[in-house]
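J.: fold the following.
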Amino acid sequence: MKGSILSKQEFTFDDLKRILLEGAGADEGVDLDGDILDSEFETLGYESLALLETGGRIEREFGITLDDDVFTDNPTPRSLVTAINESLSALVDA
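T.: Sure thing, here's the model as predicted:
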């Protein structure tokens, strides 16, 4: 099976929340369990350094390489999860 080196084949919103909390914590006023799928990361209190850390953790855990502008192009959790799953799918199909 191609892509069998991956420990996971799908990146979920729960994965994103866990990685955000592990890497950068949560802003006091933000409930990551709330309806935040379409909220911008900046609004949620995640600045560029926190997002770089998050991206690095995603790359290591899921065995992918993210484009430098992945967070700029995908400023919300929903769009980021979709983009990461597209990267995972491309890796498995390669």
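J.: please count neighbours and contacts with C-alpha atoms only from this point.
T.: Noted.
J.: what strand or helix carries T72?
T.: In this structure, T72 sits in helix 70-73 according to DSSP states H and E.
J.: please give the structure of this sequence too, so both can be compared:
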Amino acid sequence: MERLELTVLADLLREAAGDDEGAVLDEGTLDTSFLDLGYDSLALLQVTGVIERDHDVLLDEEALAEAQTPRQYLDLVNGALAARAAA
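T.: Prediction:
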């Protein structure tokens, strides 16, 4: 995976939170907080674990804790993926 796309993040969050929980993630919700979208820290922790395991990347826990929106989360994950690919 070169980049984590919003659609993939949305699918992972739905799986982690349960199909009936959480709002739709799209371009219009990139700057909406995960809490306002219905996703809690446990869902994000599960998604982070999947990304780290499946894509052999280590994500900065402190930075991820500060990522409050899908845009911030995607920026951090994609930065880590780019750094891994450049190494």
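J.: could you tell me where the helix holding T72 of the first structure falls in the second structure?
T.: Helix 70-73 of the first structure corresponds to residues 63-66 in the second structure, going by TM-score structural alignment.
J.: for the second structure, which helix is longest?
T.: For the second structure, the longest helix by residue count, based on DSSP state H, is helix 70-86.
J.: name the helices or strands packed onto that one?
T.: Helices and strands touching helix 70-86 of the second structure, as assessed by 3 or more Cα pairs under 8 Å, 6 or more residues apart in numbering; DSSP states H and E, comprise helix 61-66.
J.: pull out the buried positions in the helix it packs on.
T.: By 16 or more other Cα atoms under 10 Å, the buried positions in helix 61-66 of the second structure come out as L64.
J.: how close does it sit to the first structure?
T.: When the first structure is superposed, helix 61-66 of the second structure averages 2.4 Å from its matched positions, counting by mean Cα distance after the TM-score superposition for the first structure.
J.: other SSEs contacting that helix?
T.: The contact analysis (3+ Cα pairs under 8 Å, 6+ apart) places helix 61-66 of the second structure against helix 70-86.
J.: coming back round to it: so how far is the match of helix 70-73 of the first structure off the chain centroid?
T.: In this view, stretch 63-66 of the second structure has its centroid 11 Å away from the chain centroid, taken as Cα atoms, centre = their mean, to the nearest Å.
J.: can you pull out the helices in the first structure?
T.: Ranges of helices in the first structure, per DSSP H, are 13-24, 48-62, 70-73, 77-93.
J.: I am finished for the moment; much appreciated.
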